[in-house]
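Participant: I'd like to go over a predicted model; first the sequence, then the structure.
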Amino acid sequence: MGGAKKGLGRGLEALIPSLGLEESGAIKEIPVDEIIPNPFQVRRNFDQKALEELAQSVKEHGLIQPLIVTHDAESGKYQLIAGERRWHAAKIAGLSTVPAIVKEVSPRQMLEIALVENIQRADLNPLEEAEAYHFLIEEFGLTQEEVAKRVGKSRTAVANTVRLLRLPPEVKSALAEGLISEGHARALLSLPTPELQIKALEKVVKQGLNVRQTEELVRKLQEPKEASPRETPPDLKEIETKLGDNLGTKVKILKGRKGGRLIIFFRSDDVFRSIYERLLGKQN
């Protein structure tokens, strides 16, 4: 938690100057109870053990990095922009006040900062990240390219993550709970129906398949199945038998709505020659 911008990547670093945080530097102590969560916080779950460890560090050293907050006119309190994990840790540590920088920002900027902060620190699970990207795209009209620039990722990476939202609830739950990885989930996306995706998921979890094995399973599930042979009608079966006896080999008749095929089997060149001669003999 050293420097305020160390290790945050291009995304948050690109947003900070636009908010004027570099120029302000005005830090004030704000009562912990006067702060409310960011309504655009994309992270839904916090690791309790990790929070307690951070709280212990806060007890010993205090909050090294200030929170970023904004005035909330409706409640009269301060709304978090960035630092929710540190805020929770401060409450666990029993702090009455926390250092914070107060800034006026738009809802879009609040979402962007919350998103980028969590992504750059790898705090979001893949589904939370996908939902955040989707929100930026749908609610604020950003393109995938614009989202990618803000979070320091490629457009392809953003697109692949958003695609995870197309998975059925069962697969999403497995991903959120850590039963499968994002790599597993992306492989399952290749299957054409939710039913197949769920069927594959069950095998992946039950057999403990890795991503490569899951990709192989998906490939096999997509292979066209051979049509089960239809039962030959009695009248055609009788003709097959007579033709087979006459030609001295197995014969198969495949009949469709508008025509069909007559298949004559042979095991060797000699048998083929014999069939050929018998057919010519029939014509002469």
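Facilitator: Right, received. Where do you want to start?

Participant: From here on, just use CA atoms for contacts and neighbour counts.
Facilitator: Fine.

Participant: What is the burial count for I30?
Facilitator: I30: 19 surrounding residues under other Cα atoms under 10 Å.

Participant: thought it was touching I101?
Facilitator: No: between I30 and I101 there is no contact under Cα atoms under 8 Å: 9.3 Å.

Participant: Give me the distance from the helix or strand containing K206 to the chain's centre.
Facilitator: Per DSSP states H and E: K206 is located in helix 194-207. Relative to its chain's centre, helix 194-207 lies at 15 Å (Cα atoms, centre = their mean, to the nearest Å).

Participant: got a list of contacts for it?
Facilitator: Under the criterion Cα atoms under 8 Å, 6 or more residues apart in numbering, residues 167-168, 170-171, 179-180, 188-189, 191, 209-210, 214, 217-218, 221 lie in contact with helix 194-207.

Participant: now with 10 Å?
Facilitator: Contact with helix 194-207 is made by 166-171, 174, 179-180, 184-185, 187-191, 193, 208-211, 213-214, 217-218, 221-222, as judged by Cα atoms under 10 Å, 6 or more residues apart in numbering.

Participant: try stretch 236-252
Facilitator: Contacts of stretch 236-252 (Cα under 10 Å, 6+ apart): 231-232, 234, 253-255, 261-267, 271-272, 274-279.

Participant: The same query, at a cut-off of 8 Å, please.
Facilitator: Residues from elsewhere that reach stretch 236-252 (Cα under 8 Å, 6+ apart): I253, L262, I263, I264, F265, F266, V271, S274, I275, R278, L279.

Participant: Which members of the residues you listed occur in strands, if any?
Facilitator: Residues of the contacts of stretch 236-252 located in strands (DSSP state E): I253, L262, I263, I264.

Participant: Who are the contact partners of the second one?
Facilitator: When contacts are counted by Cα under 8 Å, 6+ apart, L262 touches V251, K252, I253, L254.

Participant: can we see that at 10 Å?
Facilitator: E240, V251, K252, I253, L254, K255.

Participant: Pretty sure L175 sits against N125.
Facilitator: Yes: using Cα atoms under 10 Å, L175 is in contact with N125, at 8.3 Å.

Participant: Can you work out which residues contact both of the two?
Facilitator: Joint contacts of L175 and N125 (Cα under 10 Å, 6+ apart) are S181, E182.

Participant: follow-up on the earlier one: okay, the contacts of stretch 236-252 in TSV with distance to E138 next?
Facilitator: TSV is the format used below for these (distance: Cα to Cα, whole Å):
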residue	distance to E138
I253	58
L262	59
I263	59
I264	62
F265	62
F266	65
V271	70
S274	73
I275	70
R278	74
L279	71
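
Participant: Most widely separated two among the residues you listed?
Facilitator: Spatially, the most separated pair among these is I253 and S274, at 20.1 Å (Cα to Cα).

Participant: Alongside the first one, take a look at this:
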Amino acid sequence: METNTTKRTDLFKVDPRNIVVMEGFNVRIDFDLDELKEQIKAAGVLNPITVIPFKDEDGNEKYQLVDGERRYRATMLAIEEGADIPYIRALKAPKDSTPEQLYIEQMMRNEGKPFSEYECAIMFRRFKEELGYSQVQIADKFKKSPAFISKCLSLLNLPQYLQDQIVAGTLTVKAAREIANNYRSPQSQVKAAKKAVAEAQEQGKATASNKEVGGFLKEEREAKAISEALKKVWAYMDGERMVDIDLVARLLDQKGSLRKAMREYKKGGAK
């Protein structure tokens, strides 16, 4: 049987100290390096990074990082802590690669920690604003559903405070969406987010989740329901200033209806 000819690749080894990170290129915010650093200390960098070779102003060979910043950062931390890592494997990206090609390389070659929805949103916005793609075209380019693209991009419409807390890791994306779904104005959304973050911190938690948001939303709904009920009680009592709350509560339990309970209350009390 005829076999294919072996293909040569641009896989080679580079000194990680000669790698240059393109500022603002990577959309990753949360690198989470500790576990990866220890893995690299034990077994080295298993997956190659992607770079574009270039000469610096002194004519020295350098490598512009395209993909693998998390691996690179963890490697440099391991070296700082005494690990002997003279070289790591790298793939050579074409020097004439377009920004679009490099962005796709960054997203599609991610083999470690998945990008968060917020990090994806930053990349999708680049394709929308810098490259003129529609959301449907972005979905096709990254093999995602249009709904997912829209869901991610909506995070960038949140008040800046909520976005900052997501980036800082003090508010989950789900909690931010819960707040946005329950509060209309940006001011009320910010107030709710601050309340959720403060409540989480009081409980010794680093991040406010749906649990904290759901907790005070439930309290607010209960308070609103009680307020509305008290207004109705006041209306039924024709402005009477003295109301036996304990008796009203017992009648509500018995009758199961505010109207029936108040009618019985006016008659003289529970049976």
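Facilitator: Yes, it's here. A quick note: this is a predicted structure, and the numbers were derived from the prediction, not measured.

Participant: Can you calculate the TM-score here?
Facilitator: Here the TM-score for the pair of chains, by TM-score structural alignment, normalised by the length of structure 2, is 0.62; 205 aligned residues with a Cα RMSD of 3.6 Å.

Participant: ok, back up a step: restricted to buried residues, select the contacts of L262 of structure 1 in ChimeraX.
Facilitator: To isolate the buried subset of the contacts of L262 of structure 1 in ChimeraX, counting by 16 or more other Cα atoms under 10 Å, use the following:
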select :240,251,252
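
Participant: Output the contacting helices and strands for the helix or strand following the helix holding K206 of structure 1.
Facilitator: Downstream of helix 194-207 of structure 1, the next assigned helix or strand under DSSP H and E is helix 211-222. Applying 3 or more Cα pairs under 10 Å, 6 or more residues apart in numbering; DSSP states H and E, one finds that helix 211-222 of structure 1 makes contact with helix 182-189, helix 194-207.

Participant: which of those is buried the deepest?
Facilitator: Ranked by mean neighbour count, those are led by helix 182-189 with a mean of 20 (mean count of other Cα atoms under 10 Å).

Participant: where does it sit relative to the chain's centre, distance-wise?
Facilitator: On Cα atoms, centre = their mean, the centre of helix 182-189 of structure 1 falls 6 Å from the chain's centre.

Participant: give me the stretch of structure 2 that that helix matches.
Facilitator: Matched against structure 2 by TM-score structural alignment, helix 182-189 of structure 1 falls on residues 173-180.

Participant: Mean distance of that stretch to its aligned residues in structure 1, please.
Facilitator: Comparing stretch 173-180 of structure 2 with its match in structure 1 after superposition yields a mean distance of 1.6 Å (mean Cα distance after the TM-score superposition for structure 1).

Participant: Turn the helices and strands packed on helix 211-222 of structure 1 into JSON lines, including distance to G94 of structure 1.
Facilitator: As requested, these are arranged in JSON lines below (distance: least, Cα to Cα, whole Å):
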{"stretch": "helix 182-189", "distance to G94 of structure 1": "37"}
{"stretch": "helix 194-207", "distance to G94 of structure 1": "41"}
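
Participant: Tell me which residue is most central in structure 1.
Facilitator: The centroid of structure 1 falls nearest to L164 when counting by Cα atoms, centre = their mean (3.0 Å).

Participant: which SS class is it?
Facilitator: At L164 of structure 1 the chain is in helix, as set by DSSP: H, G, I helix; E, B strand; the rest coil.

Participant: Return the residue of structure 2 aligned against it.
Facilitator: In structure 2, L164 of structure 1 lands on L155 (TM-score structural alignment).

Participant: Surely its match touches A175?
Facilitator: No: between L155 of structure 2 and A175 there is no contact under Cα under 10 Å: 11.5 Å.

Participant: How many residues are close by A74 of structure 2?
Facilitator: So A74 of structure 2, with other Cα under 10 Å, has 23 neighbours.

Participant: Also I88 of structure 2?
Facilitator: Using other Cα under 10 Å: I88 of structure 2 sits among 19 other residues.

Participant: what do you get for V167 of structure 2?
Facilitator: 16.

Participant: Now do the same contact list for it.
Facilitator: Counted by Cα under 10 Å, 6+ apart, V167 of structure 2 has contacts I29, D30, Y118, E119, Y161, V173.

Participant: The third one is in what secondary structure piece?
Facilitator: The reference is to Y118 of structure 2. Per DSSP H and E: helix 117-125 holds Y118 of structure 2.

Participant: in the helix or strand that that helix is followed by, what's buried?
Facilitator: Counting by DSSP H and E, the next helix or strand C-terminal to helix 117-125 of structure 2 is helix 135-142. Burial within helix 135-142 of structure 2, assessed by neighbour count using 16+ other Cα under 10 Å, is assigned to Q135, Q137, I138, A139.

Participant: which residue packs closest to whatever residue of structure 1 lines up with the third one, ignoring adjacent ones?
Facilitator: Right, I138 of structure 2. With TM-score structural alignment defining the correspondence, I138 of structure 2 maps onto V147 in structure 1. Nearest non-adjacent residue to V147 of structure 1, counting by Cα to Cα, 6 or more residues apart in numbering: Y133, 6.9 Å away.

Participant: ok, the equivalent of the one you found over in structure 2 to K151 of structure 2 distance?
Facilitator: Taking TM-score structural alignment, the alignment pairs Y133 of structure 1 with F124 from structure 2. Distance, F124 of structure 2 to K151 of structure 2, using Cα to Cα, to the nearest Å: 11 Å.

Participant: Identify the contacts common to those two.
Facilitator: Listed as contacting both F124 of structure 2 and K151 by Cα under 10 Å, 6+ apart are Y118.

Participant: which one of those two has more residues nearby?
Facilitator: F124 (24 against 15).

Participant: Double-check that one against D140; I have them as touching.
Facilitator: No: F124 of structure 2 is beyond contact range of D140, at 11.6 Å (criterion: Cα under 10 Å).

Participant: can you pull out the strands in structure 2?
Facilitator: In structure 2, the strands defined using DSSP E lie at 11-14, 19-21, 49-55, 61-67, 88-92.

Participant: just to revisit the earlier point, shared neighbours of I30 and I101 of structure 1, anything?
Facilitator: Common neighbours of I30 of structure 1 and I101 (Cα under 10 Å, 6+ apart) are L67, V69.

Participant: follow-up on the earlier one: name all residues that make contact with the residue nearest to V147 of structure 1.
Facilitator: Y133 of structure 1 touches 42, 112, 115, 127, 142-144, 147-148, 151, 158-159, 161-162, counting by Cα under 10 Å, 6+ apart.

Participant: Mind doing that once more with 8 Å?
Facilitator: For Y133 of structure 1, the contact set (Cα under 8 Å, 6+ apart) comprises V147, V158, V162.

Participant: preserved in structure 2, out of these?
Facilitator: When you map those onto structure 2 and apply both residues aligned by TM-score structural alignment, their matches' Cα atoms under 8 Å, the shared contacts are V147, V158, V162.
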